[in-house]
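1. Just the structure for this:
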Amino acid sequence: MAKKKKQAHGSTAAVKALTEAGVAFEALEYVHEDGATNFGAEAAASLGRNPEQVFKTLMVNHDKDFAICVVPVAGKLNLKAAAAALGWKSASMADPAVAEKRTGYVVGGISPLGQKTAHPTLLDESAQLFETVLVSGGKRGLDVELSPADLLKLTGGSYADIAAS
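-> Below you'll find the predicted structure:
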């Protein structure tokens, strides 16, 4: 993968964060269909990628604490496992409007990178099975492909067994 320079089509906070960090990544655009609600599955199908390699970004909360969980689009988030990994008693999905406000992205385009407010980040350990993973590039119709290690480095995140099939 070559380093991508900031381009007009992909100039999101996520792409900017990757570019400024000098991380090798590839910006992958696809046509987002209006009305589609399973954004991750749409990205995997549109890009012709294994749904186990394409990850979705979810925000969870406990009381006033928030965190980001990144899991394969083919599965679901195990909230109990996420809470345990975060040292919380429990976790629930954050309200979509809160997630949008805290990250600076719209639902379906929330990236773990370049968020408005930094959050603790968990990446499902299955990401280690792949040389690269795809995550949202910060808008619907844009994913970025990068190494899981670089994703964790840029988010300050860690691996955890948080996906449920």
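2. Please count neighbours and contacts with C-alpha atoms only from this point.
-> Will do.
3. ranges for the helices of this structure?
-> 13-21, 39-47, 79-86, 96-103, 148-155 (DSSP state H).
4. Throw those helices into CSV and include mean neighbour count and distance to Ala118, thanks.
-> Output for the helices of the chain, formatted as CSV (neighbours: other Cα atoms under 10 Å; distance: least, Cα to Cα, whole Å):
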stretch, mean neighbour count, distance to Ala118
helix 13-21, 19, 12
helix 39-47, 19, 22
helix 79-86, 18, 15
helix 96-103, 16, 8
helix 148-155, 18, 8
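5. One more, so I can put them side by side:
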Amino acid sequence: GKQAAGTPATVALTKAKIGFSTHAYEHDPGAKSYGLEAAEALGLEPAQVFKTLLVEVDGKLAVGVVPVDKQLDLKAIAAAAGGKKAVMADPVAAERTTGYVVGGISPIGQKRPLLTVVDSTATAHATVYVSGGRRGLDIGLSPADLIAVTKARTAAIAR
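-> This next block holds a predicted model:
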């Protein structure tokens, strides 16, 4: 039932009265890319499925949300965040700060609100899919709602 599927992300969306759909799939621990796995398992266009990556911009954690078939451009997210240099965040720090496990980090409902940058291609779709807060669960919602609920800025941060 709904109870079992509750994650901080779905709770946050429900509280904000934002409509979303949940899509569960069988997660394969051996999958090379969690994001591409989700797109394939759910039969979705990879361009519509986004992965959530944690970076450190000038020593401060930030969140980048990019299509699963693309890489995060570290220079671009540093600039979008108003910083000089971005590096991928330490997974332990990412898990501690967001309250999620790597591979299941949702941009929504993180323990501590972080600066979030969503790749500008998101706005080209009626619906985008992001992690629902655990491995094997994605949520679909409108890009406008994703941007609003995460207080994100948009920028071209994928390559």
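6. Redo the helices of structure 1 as JSON lines? Include distance to Met59 of structure 1.
-> Formatted as JSON lines, these follow (distance: least, Cα to Cα, whole Å):
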{"stretch": "helix 13-21", "distance to Met59 of structure 1": "16"}
{"stretch": "helix 39-47", "distance to Met59 of structure 1": "15"}
{"stretch": "helix 79-86", "distance to Met59 of structure 1": "11"}
{"stretch": "helix 96-103", "distance to Met59 of structure 1": "6"}
{"stretch": "helix 148-155", "distance to Met59 of structure 1": "14"}
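7. Show me the one of those that comes nearest Arg140 of structure 1.
-> Of all those, helix 39-47 sits nearest to Arg140 of structure 1, with 7.7 Å by Cα to Cα.
8. Could you tell me where the closest one falls in structure 2?
-> Under TM-score structural alignment, helix 39-47 of structure 1 corresponds to residues 34-42 of structure 2.
9. Mean per-residue distance, that stretch versus structure 1.
-> Stretch 34-42 of structure 2 differs from its equivalent in structure 1 by a mean of 0.2 Å after superposition (mean Cα distance after the TM-score superposition for structure 1).
10. Now do the counterpart of Glu131 of structure 1 in structure 2 against Ala16 of structure 2, distance only.
-> Using TM-score structural alignment, the partner of Glu131 of structure 1 in structure 2 is Ala126. Distance of Ala126 of structure 2 to Ala16 of structure 2, given as Cα to Cα, to the nearest Å: 19 Å.
11. next one: Glu56 of structure 2
-> Applying Cα to Cα to Glu56 of structure 2 and Ala16 of structure 2 gives a distance of 28 Å.
12. for Pro143 of structure 2, same thing?
-> For Pro143 of structure 2, the distance to Ala16 of structure 2 (Cα to Cα) stands at 15 Å.
13. same thing with Ala62 of structure 2?
-> From Ala62 of structure 2 to Ala16 of structure 2 the distance is 22 Å (Cα to Cα).
14. repeat for Ala94 of structure 2
-> 24 Å.
15. most centrally placed residue in structure 2?
-> Structure 2 has Thr52 as the residue nearest its centroid, 3.1 Å off, counting by Cα atoms, centre = their mean.
16. just to revisit the earlier point, could you give the separation of the match of helix 39-47 of structure 1 from the chain centroid?
-> 13 Å (Cα atoms, centre = their mean, to the nearest Å).
17. contacts for it?
-> Stretch 34-42 of structure 2 has contacts (Cα atoms under 8 Å, 6 or more residues apart in numbering) with 23, 25-27, 31, 45-46, 49-51, 68-69, 103, 135-136, 138.
18. do stretch 151-163 of structure 1 as well
-> Contacts with stretch 151-163 of structure 1, where a contact means Cα under 8 Å, 6+ apart, come from 21, 69, 71-72, 75-79, 81-82, 85, 112-113, 118, 120-126.
19. among those residues, which are in strands?
-> Applying DSSP state E to these, the entries found in strands are Cys69, Val71, Pro72, Lys76, Leu77, Thr121, Leu122, Leu123, Asp124.
20. which among these gets closest to Lys16 of structure 1?
-> Closest to Lys16 of structure 1, out of all of these and judged by Cα to Cα, is Thr121, at 18.9 Å.
21. distance of the aligned partner of the closest one in structure 2 from His27 of structure 2?
-> In structure 2, the residue paired with Thr121 of structure 1 is Thr116, using TM-score structural alignment. From Thr116 of structure 2 across to His27 of structure 2, the span is 26 Å (Cα to Cα).
22. more crowded one of the two?
-> With neighbours defined as other Cα atoms under 10 Å, Thr116 of structure 2 and His27 compare such that Thr116 has more, 25 against 16.
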